[in-house]
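> Sequence first, then the predicted structure:
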Amino acid sequence: MPESPAAKILIVDDDPATVELIANLFRGQYETLFALSGEKALEIAASAIPDLILLDLMLPGMDGFAVCAQLKADPLTSAIPVLFITGRADSTTETRALELGAMDYITKPINPLVLKIRVRNQIELKQARDRLAKLATTDGLTGIANRRRFDEVLAQEHARHARTGTQLGLIMLDIDHFKAYNDTYGHVLGDDCLCAVAQVLERGLRRNTDLVARYGGEEFACVLVDGPPAQGALALAEALRKQVAALAVPHKSSPTAEYVTISLGIITACCNQTTDASLLIRQADEQLYRAKNSGRNRSCLAKDLNC
């Protein structure tokens, strides 16, 4: 079983000697990143998503308060715990730091043992929260994302694409004649079939930024961020359809084929700030039903919509 990757700590301090001192404390235990300014800290936090940020209060340009406020205002970084390290020991400063969302507050000079214990505690809390979040957003049968996670990602990506003016793709699909499959082979093999299809879909997505989720029952959904163009989305859907067919899972009660097949509805759309993500689902569902009404085991595409 592969080892879990080491937790990442971002050290933010304008004094290189302090950065080196803290990094040396955690060498071999955590991966350490560093920034000498608040602006650089925000850049690294958004790209690397560390598990903990050790943040100095007195920084050139943006101070630690401003950095913390921006971290907590950005959905991408808001869940990263922040531990302030500062030479200011007054209760007013500490209260403000905690009100901004910091998890802890340590004063200089640094006590290495205290810092190591507090960092360990924060990392363990973060990892526990991450495990709970994963459980809450994972489908218990197939192990892929669940409907809740799909709804969250689609809403976030719809809002982001509406701001940037870029295209978003969505594929809605389901297993053809799945009720007949369950009636013929039983629910245990039906569950096995769902898991096999889910694994094909997850492996078939070409980019880590895309998401496949179990939408409900035998229906699945794929969110394709930042494109791809319409023909690229159709090509991906067709590749997924062929990969499911290649499993050659017997389905003798299907009027479509002798093996398990899927039907897919695809849209690519320029998102609109005056609508919400549910319009994307309705449009993709229309294409899914068009695929079903056309004989199943096929993909249907509506391109360049305004959703």
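Perfect, thanks for sending it.
> can we go C-alpha only for contacts and neighbour counts from here?
Fine.
> other SSEs contacting the longest helix anywhere in the chain?
Ranked by residue count and defined by DSSP state H, the top helix of the chain is helix 112-136. Counting contacts by 3 or more CA pairs under 8 Å, 6 or more residues apart in numbering; DSSP states H and E, helix 112-136 is packed against strand 52-56.
> ok, and here's another one to check against it:
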Amino acid sequence: MNGVEMQKVLVADDDAVNREVLGELLKPEYTVLLARNGAQTLERAMRHLPDLVLLDVMMPDMDGYEVLRRLRADPLTAHISVIFISGLDRPEDEASGLKMGASDYITKPFNQTVVMARVALHLQVVRQRRMLERLANIDGLTELANRRRFDEVYELEWQRARRSGRPLSLALLDIDAFKQYNDRYAHPAGDRALRAVARLAAGATRRPGDLAARYGGEELVLLLPETGALEAAHLAAQLRDAVAALMIVHEASSVAQVLTVSVGGATLEPGSLETAPALFEAADTELYRAKQAGRHRVSWRDSGAAVPCARSLAP
């Protein structure tokens, strides 16, 4: 695949022979996941977020129609393309599946050439759709995710954290005295400085679930799923130090003679009842505290503490 990540196909069929045949057929081209019943299909779809599901209609515990309904009802899996594979070959059966949101319908016994052709067609559509979505979700200046994309991902990750009981950390980063920087060195220089900080923020979010986004103006936001307060605050401090290490001259700053940033963060810990807006507001409050304390520092609040506590990480 020349270094390009292989697309994922989940094969869901209660018949072991069908699973094996389809799995071996698809493995040379795609990453293949297997499920033997409806519950396993939903669990693996949620955990792996495949690009396509080949879904048997008739399964003992939960039929394919119910699996599809549940996939469509969950925002995390609603976008996944589904092709029904079924021994039911009446036109009304096919129409029923398509009306429910299936992308295609293949009858058993299936022809392997037809299966491969239809899988390839639908995965091409998935690739094209994601390319368009990426263009619509990218900030033109920094090439980070834009605010619209952040809002979408934040809501999904907050819901996932509440369900899973795993922590979710959020950091707001603001370039210190950026107006003065633009006034002193002009906006093209300000754009270059912002892009440099954005590259560091993108590098700090290394895991697939992490997200760095431009929230507005000189403010960036980092979303760190399954990351506790100590780890997230440490990462934020490293990012703060990395920005200063760029040694971008800022003679108009009252903080330092180089460009610096302030970071405020908050963590949703297991058991917390905090809402998504409240968590964001907590991070914003910590950013304000970091600025009030002299800028070029990190202030972090852990909502899992019995009494929420703020920790300040100065350079």
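Structure's in. What do you need? This is a predicted model, so every value here is computed, not measured.
> So after superposing, what's the score?
Here the TM-score for the pair of chains, by TM-score structural alignment, normalised by the length of structure 1, is 0.89; 304 aligned residues with a CA RMSD of 2.5 Å.
> and the longest helix of structure 1, how far from structure 2 on average?
Once superposed with structure 2, the aligned residues differ from helix 112-136 of structure 1 by a mean of 1.5 Å; criterion: mean CA distance after the TM-score superposition for structure 1.
> All the helices of the stretch 1-150 of structure 2, residue numbers only.
In the stretch 1-150 of structure 2, the helices defined using DSSP state H, counting those that start in this stretch lie at 16-26, 38-48, 64-73, 91-100, 112-136, 147-164.
> I'd like these as JSON lines, with mean neighbour count and distance to Asp183 of structure 2 appended.
As requested, these are arranged in JSON lines below (neighbours: other CA atoms under 10 Å; distance: least, CA to CA, whole Å):
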{"stretch": "helix 16-26", "mean neighbour count": "16", "distance to Asp183 of structure 2": "58"}
{"stretch": "helix 38-48", "mean neighbour count": "17", "distance to Asp183 of structure 2": "48"}
{"stretch": "helix 64-73", "mean neighbour count": "18", "distance to Asp183 of structure 2": "50"}
{"stretch": "helix 91-100", "mean neighbour count": "13", "distance to Asp183 of structure 2": "57"}
{"stretch": "helix 112-136", "mean neighbour count": "14", "distance to Asp183 of structure 2": "31"}
{"stretch": "helix 147-164", "mean neighbour count": "17", "distance to Asp183 of structure 2": "25"}
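> is it possible to export those to a markdown table including distance to Glu281 of structure 2?
Formatted as a markdown table, the helices of the stretch 1-150 of structure 2 follow (distance: least, CA to CA, whole Å):
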| stretch | distance to Glu281 of structure 2 |
| --- | --- |
| helix 16-26 | 47 |
| helix 38-48 | 29 |
| helix 64-73 | 29 |
| helix 91-100 | 39 |
| helix 112-136 | 26 |
| helix 147-164 | 13 |
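> Can you say which of those helices is nearest to Ala233 of structure 2?
Nearest to Ala233 of structure 2, of all the helices of the stretch 1-150 of structure 2, is helix 147-164, at 18.3 Å by CA to CA.
> ok, and what's touching the following helix or strand past that closest one?
Proceeding N to C from helix 147-164 of structure 2, the next assigned helix or strand is strand 168-175, under DSSP states H and E. For strand 168-175 of structure 2, contacts defined as CA atoms under 8 Å, 6 or more residues apart in numbering pick out 157-158, 161, 218-229, 232, 236, 259-269, 279-280, 283-284, 287.
> what's the answer for stretch 127-140 of structure 2, then?
Stretch 127-140 of structure 2 is contacted from outside by Leu144, Ala145, Asn146, Arg148, Arg149, Arg214, using CA under 8 Å, 6+ apart.
> and that stretch, how far from the chain's centre?
Relative to its parent chain, stretch 127-140 of structure 2 has a centroid offset of 14 Å by CA atoms, centre = their mean, to the nearest Å.
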